[in-house]
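1. make a model of this:
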Amino acid sequence: MTTTPLPPVAPEVTATLVEDLSPRLRKRLDAAVAKLAARPARRDGDTVTIAVDDETELRLYAPGGAVRTVDALSCGCLLAPSCVHRAAAACAAPVADPPPAPAEEPGTDAPATEAASAAAGANPVPGPPSAPADEPARAADAAGPTPAPGPASPPETASPAERAAADALWSAGAAVLESGVDGAGAVTQSALLRAAHTARLRQLPRAAGAALSVVTLLRAARTGDPSYRTADLVTALAQLLGTAHRVRTASGTDLAAARGQARRPYSADGSLRLHGLFTEPVITDTGHGGARTWVAAADGRLFTVGDVAPGGAGRALGVADRAVRLGDTALTHRELGRAGLAVSGATVSPDGRLGAGKGVKAVAARGTAWTQPPLAALWETPPSEQAARALRFSSRHDAPATGGSDLLFLEVELLGAAAEPGGACLLARCLPGGPAVHLAAADDEPALAHRDNLNLLAAATGTRLRIIGRLVPAPHPRLTLLACSHPTGEGTLDLGFDRLSRADLPAPAPSVPLPPSAPGATSAPYLLERRVEQAVLAGRAALGTLGDVSAEVGRVRRAGLPTAAGLLTALCAAAAPRERDHFGRLLPADTDGFAIQWLASARYTAAVAESLCAAAWQEAQPAPAPG
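-> As a prediction, the model looks like this:
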């Protein structure tokens, strides 16, 4: 067997192939997917060929890196094209992103309308440029008396087509909750893919992107992908159901936020002097790979320059040493992470991405050390304030109106390795006198250097470093480590690309007593969170067989969480076994009612987790200096 990856397949292609199967073949589809995934494959240009057996081959033609049509999958078996092999190959392949829409940048010829894609956003398309300050007065004089205002028009609501698409997304998401991960096979996933495709056609990119995320995570869970986390699936499913519900019920600006934006708008930002911070590898669940370089302006705003396309970890490693796509600069991504850039005619998206339009000019400039202004100011903000800002950014259901990030800039002292349920992490203490922070690897991909570097740093106890990490919402301070200053004090390290050696580490200091471990998962909020995750893993029926949960409810209520107690009671009641009619036949399950109760519980547990995370960062702050 070879490890040739399958090309991504468009959602509508997979859905069509599954829908065209006979009921008998649909029952065999999951077994066919598992069998096909174990067969050898080879790539020849844009074509990937899978050996179904010794005499039969299946071909996937992917011009441009993705399979976009049903005819691009062909099988040589006697039952083709009505065989199960084509559908199985589509279900085994990653989900392809929609065709990219041109970015809306000033100075380009991109149309003003939104193009359909899976990119989610919530900012309205920029309107016409504002007039000079005295223009309204001149216009009023020329137009004469202002007519009396008429009755205000009612806020816009979703169209029937949008509500129908949202209903399909809701039903597909509720079906996942009904069956759980084990029952959400290829047929259930194809319903999600069809609903996502319909939502994209109805200009609902936010909901479509959420549905594709759920499919990707379901496949990771069912195949035993080591990177899979149930919490990620809970978050994605809650986003899908929540967005579908908002589309059906929202109006005005809230409806625009629920729809999202297919195209990332860019606005002019004049001239910028940018200072490189670091470069991180990007590997997505859809088989894409690349690099993202973070830079900072003199006023502290953070921006990114990225290059992500189909290719996985191999492409991520290669792109890091390619020139950035910005102006005429010849700097590579890794060079830009340590150098500077002078940009004129800069364009910036709401989430801080720098545009590369025809009017953008950029030249290389001198880099700045993390200990020198203006970068040094990033480390001067107290950790609790940085965590609060990152939580606000990461918990938004809509794209931020201005640039922001979930990055934290800390000065720490390394304390050593600490054991966790999910594996070892690096423990560090914020300086001066701040809380202890759990530092985890940003990615466990073996081709990247994250895990090896973390293991080496764990042996350098007592070392003081400046670090950059991404906030992980947890009941204790936790980050994924992205970059740090070199232990020798010379330069910085991109921990996904640069590899440390033992020769780079100073002699370890005397061992420091480790702080008490984080509280175990027996707290009252966890009782509700556990049931929320159990419903995703095993389906509604698993909660219906719990029986009397009054003991759990009482424990949550005694902990001072009456809302959580009420949600736990309602969730288990909605999962009660199906009743029978007078003839002994099972009545239909109330999947909508259970999905509503589950969504409310999931949103509550997410809010509690954010509150606990903020409280953890607030603890053990250094005392203010005496006046």
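
2. going by C-alpha atoms from here, please, whenever you check contacts or count neighbours.
-> Noted.

3. tell me where the stretch 451-600 of the chain has strands.
-> Listed in chain order, the strands of the stretch 451-600 of the chain (DSSP state E, counting those that start in this stretch) span 464-471, 478-485, 492-494.

4. can I get these in CSV including mean neighbour count?
-> Converted to CSV, these look like this (neighbours: other C-alpha atoms under 10 Å):
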stretch, mean neighbour count
strand 464-471, 21
strand 478-485, 23
strand 492-494, 23
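
5. okay, these in TSV with distance to residue 70 next?
-> As requested, the strands of the stretch 451-600 of the chain are exported to TSV (distance: least, C-alpha to C-alpha, whole Å):
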stretch	distance to residue 70
strand 464-471	40
strand 478-485	40
strand 492-494	42
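
6. let's see this one next to it:
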Amino acid sequence: MSQDLPPVAPSVTAELVEALPPRLRRRLDAGVAKLAARPAVREGDTVRIAVDDETDVVLHAPGGTVTGADAIRCGCLLAPDCLHRAAAASAAPVADDTPAPEPAEAGEAGEAGEDRKEEGQPEETEATATAGQRTAARAVFDAAAAVLEAGTDGAGAVLQAELLRAAHAARLAGLPRACAAAVSVVTGVRAARSADPGYRLADLAAALTGVLGTAHRLPHATGPDLAELRGTARQPYRPDGSLRLYGLFCEPVLTATGYAGAVTWTADADGRLYTVSDVAPGGPARATGAADLAVRIGDTALTHRELSRAGLAVSGATVSPTGRLGAGAGVRAVRASGAAWRGEPLDRLWAVPAAEQVDRALNGGQDLLFLEVTVTGTVRETAGDCLLADCAGLPLRLAAAHDDPALPCRDNLRLLAAAGGSRLRIIARLVPGPLPRALLLAAEHPTDPAARVDLGLDRLQHADLPAGAVAPRSPAVPAGNRDATAPLHLLRRRVHQAVSGGRRVLAFTGSGSGDGARLRRLGLTTAADLLDGLHTAAADRSRDAFGRLLPADTGRFARAWLAAAVYLDTVERALCAGAWEAAASAAPSPDTGRPVGAEP
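-> Below is the predicted model of the structure:
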């Protein structure tokens, strides 16, 4: 996947790949690799790729997105039925398959439409899914199951296009959640196949779990469950009167689908969180530059970076269910004074116990954590060093929110590690797992508690550290921490192996031999049964009367894999909540100085 190319709508990629004859489909993956290695030149809304000295592929992307098959043109003799057009679409990021935003909302990448429904979307008042929705959900499940069957190594451009076609059909049937989940899987597969440094196997496994789970449950869902599984094409915005907001921090946005920008987080006097975003097609340069663009609310001249330290008075506000502020014509906003993190009213955000914040995040609420920690050093992990901190007696790992070298997240993390012993207030995003872990987003300045640092945008210097600060050595992961996750990793590694290698890696004789027995000895009987079922489904290949292998039952294997993945997610969330609650119960009582619940 090449970030130099503009995002292409899923329906366009599916149409171009479907039009290829079988002999060209077999060569499509090689064509994608060749085209991705060629230089791309952008001229306004047009991107030109030089296939060779005489042939160019041109992508016309008005508004930053390719929305029609005729917007991709090729100068070769076989055009328009050539391989190059399909290869260009398959090499580009996948665009959000929704109509273009209104001009007044273009800065929010089509995500801030107010009380509008997409044309052609059915009214979602039915108690059960319609026949068209059930058909679309089955198509998404079958296409995602085929990707899982092949794994990232075998899921080439043709299988990706099948999933994109199913995603487009799901959107037309009024299933935007299934559509978005399918697109995220294709994005993850392309990142894996292109060796994108931002690719994470765990993220792709979670995306596959989401799309398979949604498509599997939807045909049988009713009532509120059905509405949730259908999802919404656009966030509904409701009037919220007048608001007095205080800036908290600003974070960069950089997605694998080709969108970038900034989101500024604010809070009102009651602690409710609101966001102001500016996200559009772009790359790392836009992610860093958007922070210095004016906030698109009312006539205020505040930039996102300034708003994160200042305040905002809004009248006629419109707000989405997730707290995003609308930018409608009736909204008025002016600059107001901000507040320090340790002053009122923001101080109350850090007064909520950590365990309560984690419980809120695990149950579908806001996933931001407001914590006070003491920096203790770093710990080495496979994906890089993590900052170690003590949070009320709980060893907490703080990882970088972004790995892109254009953003200062990881460099800032290394410098903060040198401020060992410093007690800081931080804002982080919860990462569910058996060990307390979060992504570090913002922190107090190491030497000036009145200042704050947006770790994805501001760049710390050695001069910002306490005198004599030296970065500590990075120890390996302690053995006790590895042992704490050992039982579940026996199942998790098989689930992840299937994502990368497909069904065949679990079908080998002796694959995972003994893991089920070990899980049972450790008391994880359900995990053992799911692991055995996964291996059985992978190895199940029937033969016809002549002894020839029949096609594998991809649906059975996908359901067995989905059951194991959902079990892992559920258990890890329970372990995550338990780890934070254990820390809360072990924290010293302010009255006695002993752990809460301890005997006198």
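
7. ok, which of the strands of the stretch 451-600 of the first structure comes nearest residue 341 of the first structure?
-> For residue 341 of the first structure, the closest of the strands of the stretch 451-600 of the first structure is strand 492-494, at 17.8 Å, according to C-alpha to C-alpha.

8. what's the closest of the strands of the stretch 451-600 of the first structure to residue 250 of the first structure?
-> strand 464-471 (30.7 Å).

9. closest to the centroid, which residue in the second structure?
-> In the second structure, the C-alpha nearest the mean C-alpha coordinate belongs to residue 203, at 7.2 Å (C-alpha atoms, centre = their mean).

10. please pull up the equivalent of it in the first structure.
-> Residue correspondence, TM-score structural alignment: residue 203 of the second structure in this structure matches residue 232 in the first structure.

11. which stretches of the stretch 1-150 of the second structure form strands?
-> Using DSSP E, counting those that start in this stretch, strands in the stretch 1-150 of the second structure cover 40-43, 46-50, 56-60, 72-74.

12. need those strands in a markdown table with mean neighbour count and distance to residue 572 of the second structure, can you?
-> Shown next, in a markdown table, are those (neighbours: other C-alpha atoms under 10 Å; distance: least, C-alpha to C-alpha, whole Å):
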| stretch | mean neighbour count | distance to residue 572 of the second structure |
| --- | --- | --- |
| strand 40-43 | 14 | 43 |
| strand 46-50 | 19 | 44 |
| strand 56-60 | 22 | 44 |
| strand 72-74 | 22 | 45 |
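
13. dump the ones you listed into CSV; add distance to residue 149 of the second structure as well.
-> Output for the strands of the stretch 1-150 of the second structure, formatted as CSV (distance: least, C-alpha to C-alpha, whole Å):
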stretch, distance to residue 149 of the second structure
strand 40-43, 33
strand 46-50, 33
strand 56-60, 32
strand 72-74, 31
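
14. returning to that earlier point: separation between the residue nearest to the centre of the second structure and residue 230 of the second structure?
-> 22 Å (C-alpha to C-alpha, to the nearest Å).

15. skipping adjacent residues, who's closest to the match of residue 203 of the second structure in space?
-> Once flanking residues are discounted, residue 232 of the first structure sits nearest to residue 217: 7.7 Å by C-alpha to C-alpha, 6 or more residues apart in numbering.

16. tell me, how many residues neighbour the one you found?
-> Using other C-alpha atoms under 10 Å, residue 217 of the first structure has 23 other residues around it.

17. before we move on, what about residue 517 of the first structure?
-> Around residue 517 of the first structure there are 12 residues (other C-alpha under 10 Å).

18. in the second structure, what stretch matches stretch 464-481 of the first structure?
-> On the second structure, the counterpart of stretch 464-481 of the first structure by TM-score structural alignment is residues 423-440.

19. just want the angle from the longest helix anywhere in the second structure to strand 423-430.
-> Criterion DSSP state H: the longest helix present in the second structure is helix 554-586. Using axes from the mean of the first three to the mean of the last three C-alpha atoms, to 10 degrees, the direction of helix 554-586 of the second structure lies 160 degrees away from that of strand 423-430.

20. what angle do helix 554-586 of the second structure and strand 437-444 make?
-> Using the same axes, to 10 degrees: helix 554-586 of the second structure against strand 437-444 is 50 degrees.

21. same question for helix 554-586 of the second structure: list its buried residues.
-> 554-565, 567-569, 572-581, 583-584, 586 (16 or more other C-alpha atoms under 10 Å).

22. kindly report the same for stretch 82-101 of the first structure.
-> Applying 16+ other C-alpha under 10 Å to stretch 82-101 of the first structure flags 82-98, 101 as buried.

23. over to stretch 50-69 of the second structure?
-> Applying 16+ other C-alpha under 10 Å to stretch 50-69 of the second structure flags 50-51, 56-61, 63-69 as buried.

24. quick one on the thing from earlier: so where does the match of residue 203 of the second structure fall, helix or strand?
-> Applying DSSP states H and E as the criterion places residue 232 of the first structure in helix 230-249.

25. what about the longest strand in the first structure?
-> As assigned by DSSP state E, the longest strand anywhere in the first structure is strand 267-283.

26. counterpart of that one in the second structure, which residues?
-> Aligned by TM-score structural alignment, strand 267-283 of the first structure corresponds to residues 238-254 of the second structure.

27. quick one: the strands in the stretch 301-450 of the second structure?
-> With strands called from DSSP E, counting those that start in this stretch, the stretch 301-450 of the second structure shows them at 311-315, 318-319, 332-336, 368-381, 384-391, 394-400, 423-430, 437-444.

28. where does the fourth one end up in the first structure?
-> Here strand 368-381 of the second structure aligns to the first structure at residues 407-420, judged by TM-score structural alignment.

29. for the shortest one, same thing?
-> Following TM-score structural alignment, the partner segment of strand 318-319 of the second structure in the first structure covers residues 347-348.

30. so how far does that stretch sit from its counterpart in the second structure?
-> Superposed on the second structure, stretch 347-348 of the first structure shows a mean distance of 1.2 Å to its aligned residues (mean C-alpha distance after the TM-score superposition for the first structure).

31. stretch 168-180 of the first structure too?
-> Overlaying the second structure shows stretch 168-180 of the first structure at a mean distance of 0.7 Å from the equivalent residues (mean C-alpha distance after the TM-score superposition for the first structure).
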